[in-house]
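1. I'd like to go over a predicted model; first the sequence, then the structure.
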Amino acid sequence: MTHTVAAPAAPTRPDVGGPQVPAGTASAARTAPSSASPVPAPSAERRRARRRRGLREGLLFAALVAPNLAAILVFSYWPTIYNVVLSLMDWDFISPSPVFVGLQNYVDLLQDPEFGTVLANTGVFTAVTVGGTLVGGLGIGYLLSRRLRFAGLTRTMTFAPHMLPGAAVGIVWLFMFDPTYGLSRLAFNAFGADSPQWTTTSDWSLWAITVAYAWQRLGFVAIIYYTAILDLPKDLFEAASLDGAHGWKLFRSMTLPLLSPVTYFLLLTGIITSAQAFDIIAILTSGGPGVSSTTLTWMVYDQAFLRFDIGSSAAAATVLFVILMVVTVLQTRFAERKVHYS
């Protein structure tokens, strides 16, 4: 008679509160790596190294920025702040120390009957020079972008006036405006009229400095527009031409919107530089006769260095600064809606 012996069962380990599992399975479970094991926290040495690296980068950044920041503070912000302080003082460059008068300089400035004329002159001078150079520069830039003979010479001659110093431009136009020998008399003689006294009469003095300054800046605006037109995407114009857009319609609907960033740049810089024009005024008219060609910039100089009224000069400079800041803010907000950068 044959007896069948059963294989011994695998030993089990008692597990409190859980089912009985084979010992081999438990051993494998203990040795298998867990995929959800937590990432060990960085050691203290790593944290210290990270802080040292951040400190070095911060010191390097400060060392690179400090010279430029110091120059801006010393040569830009501090003169502006000190000018505002001087506008609250009464000083003539001779007294040992200024005398605080509060807002009296601003009150006197606003009550001065000539101040309204000066503001109007500044507005007319800026509007005509900026507007005229934008329109004329765009036209010249568009012509330069066409294939012309002697294109290099033409571009050089266009940009040359901008390279001349303002004093040299003033002297050139002083001879041009001469009613007896100047070239401007030829234009008036062609119509049977005599050349006006450009620089010595109140009716023409403002227009004299306006024409001279616009002539100097026109070449710069034209070259900027010329380079911008060359960079316009040609495929868009080819597609628009296939859709039937030609001539003025193509220029108005395609070219002008694509040139809006350049126009905004020229408008902003043109207003700022025109409001600060000085050398051409000094050579041609010296702000006269009377205040017929006086702008705010010339008024600042006249009050400080000809009349030795530092408080009034600083007050006029502060008014000019506020006007330019307001115009810049308004232009920036307008540019956010109208200027296309893509």
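-> Here it is on my side, so go on. Residues are numbered from 1 along each chain as shown.
2. all contacts plus neighbour counts: C-alpha atoms, from now on.
-> Fine.
3. Verify the stated contact: V130 with A275.
-> No - counting by CA atoms under 8 Å, A275 is not a contact partner of V130; they are 10.1 Å apart.
4. All the strands of the chain, residue numbers only.
-> Ranges of strands in the chain, per DSSP state E, are 12-13, 21-22, 89-90, 99-100.
5. Tell me which of the ones you listed is the most buried.
-> strand 89-90 (a mean of 22; mean count of other CA atoms under 10 Å).
6. List of residues touching stretch 270-277?
-> Stretch 270-277 has contacts (CA atoms under 8 Å, 6 or more residues apart in numbering) with 122, 125-127, 129-130, 295-297, 324.
7. rerun at 6 Å
-> 126, 130, 297 (CA atoms under 6 Å, 6 or more residues apart in numbering).
8. that older thread, and the strands of the chain: which comes nearest V221?
-> Distance to V221, taken as CA to CA, is lowest for strand 89-90 among the strands of the chain, at 40.7 Å.
9. another structure for you, compare them:
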Amino acid sequence: MDHSQPVAAVSPSLAKRRARIRANRQQGWAALLFLSPWLIGLVLLTLGPMAASLYLSLTDYSVLEAPRWLGLANYTELFVDDKLFLKSLQVTFTYVFVSVPLKLVFALAVALLLNKGMRGLGIYRTVYYIPSLLGGSIAIAMLWRKMLGGDGLVNQVLLKLGIHAPDWVANPKYAIYSIVMLSVWQFGSSMIIFLSGLKQISGDYYEASSVDGAGKIRQFVSITLPILTPVIFFNLVMQVITSFQSFTQAFVISNGTGGPLNSTLMYSLYLYKKGFAFFQMGYASAMAWVLLALIGLFTFLVFRSSRAWVHYEDGGR
């Protein structure tokens, strides 16, 4: 007597489902293989150093000796005892709140001029974009320091006009604004993005408003600005993040000191001095995490404010 059980037949739908699962699994492994260089870089070059920095921010680490655990002592000293920390925040806030609006306004104004369909638009666009490529270099910062010095080109031109100008770099009242001017001069990247946004605005809006008797200013306020608010929002976020991390200009113009009288002591420059001049790497790591928190806070505030002033063509905000 045969006691063997008959093998149940696999339905075609179940077989297709299993084949699809195998194919998806193979595609998943293939995708993971192609992503592996990025994932390895993320872990080794980003997440790993961030974790190490967070640990070091809780220690006394001078590079030459092993880290010594301090807990939150670095953060306590930073907010309670370090007067230069508050000074660096003041200088950085002045730089950000002055340079970012000026750069965006200047970039938008130039983009509006280039949007007129003039001849040689590509050449003008390239010329105006060059400062963004070169402005962050040490050579340009040194040239800028020479131009704004007491006997620099700027003062020589003003002197011929009968204006006796101060030494912009050596005067504590104006030193930070020399860095602001250098930042505003690098408006090219924002200008290109604004110009791209202006190209997307349909001419039908302007034709319809002209029929209703709207002038150029009215068209700019009622049509151009509202439609361009998503682009303004993007540029604002990017410039805020970049400005808080500004370092090269302040380092070169002040010869790495943050002077005169700490008037150009940007936060990133003070962080650098703590870590690489005084070898207080644990303290510098704590400053780096505070900077990350500041950038996150201001970015969050910009995103929250966007609900009130950023308009999208589909009616959403």
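-> Arrived safely. In this text, all values refer to a predicted model and were calculated from it rather than measured experimentally.
10. TM-score, when you put one on top of the other?
-> The TM-score (TM-score structural alignment, normalised by the length of structure 2) is 0.87; 300 aligned residues with a CA RMSD of 2.1 Å.
11. re earlier: out of V130 and A275 of structure 1, which sits in the more crowded spot?
-> V130 (27 against 22; other CA atoms under 10 Å).
12. residues near R185 of structure 1, how many?
-> By other CA under 10 Å, 18 other residues sit near R185 of structure 1.
13. Quick one: map it onto structure 2.
-> Aligned counterpart of R185 of structure 1 in structure 2: N155 (TM-score structural alignment).
14. Which residue numbers in structure 2 does the helix of greatest length in structure 1 align to?
-> Assignment by DSSP state H gives helix 113-144 as the longest helix of structure 1. Mapping helix 113-144 of structure 1 onto structure 2 (TM-score structural alignment) gives residues 83-114.
15. And the matching stretch, what's buried?
-> 85, 87-93, 95-96, 99-100, 102-108, 110-112, 114 (16 or more other CA atoms under 10 Å).
16. cool, stretch 194-209 of structure 2 as well?
-> Neighbour count says stretch 194-209 of structure 2 has 194-195, 197-198, 206, 209 buried, by 16+ other CA under 10 Å.
17. The strands of structure 1 into TSV, with extra columns for distance to I271 of structure 1?
-> As requested, these are exported to TSV (distance: least, CA to CA, whole Å):
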stretch	distance to I271 of structure 1
strand 12-13	91
strand 21-22	88
strand 89-90	29
strand 99-100	33
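18. and Q303 of structure 1, which of these is closest to it?
-> strand 89-90 (12.3 Å).
19. mean deviation of the closest one from structure 2?
-> Following superposition, strand 89-90 of structure 1 is found to deviate from structure 2 by 0.4 Å on average (mean CA distance after the TM-score superposition for structure 1).
20. Over in structure 2, find the residue span that strand aligns onto.
-> Counting by TM-score structural alignment, strand 89-90 of structure 1 sits on residues 59-60 of structure 2.
21. hmm, who's touching that stretch?
-> 67-70, 282.
22. Mind telling me what L271 of structure 2 corresponds to in structure 1?
-> Checking TM-score structural alignment: L271 of structure 2 goes with V300.
23. hang on, I meant W309 of structure 2
-> Aligned partner of W309 of structure 2 by TM-score structural alignment: K338.
24. out of everything not next to it in sequence, what's closest to its match?
-> In this structure, K338 of structure 1 finds its nearest non-sequential neighbour in S260, 7.8 Å apart by CA to CA, 6 or more residues apart in numbering.
25. Need the counterpart of that neighbour in structure 2.
-> Structural alignment (TM-score structural alignment) places S260 of structure 1 against T229 in structure 2.
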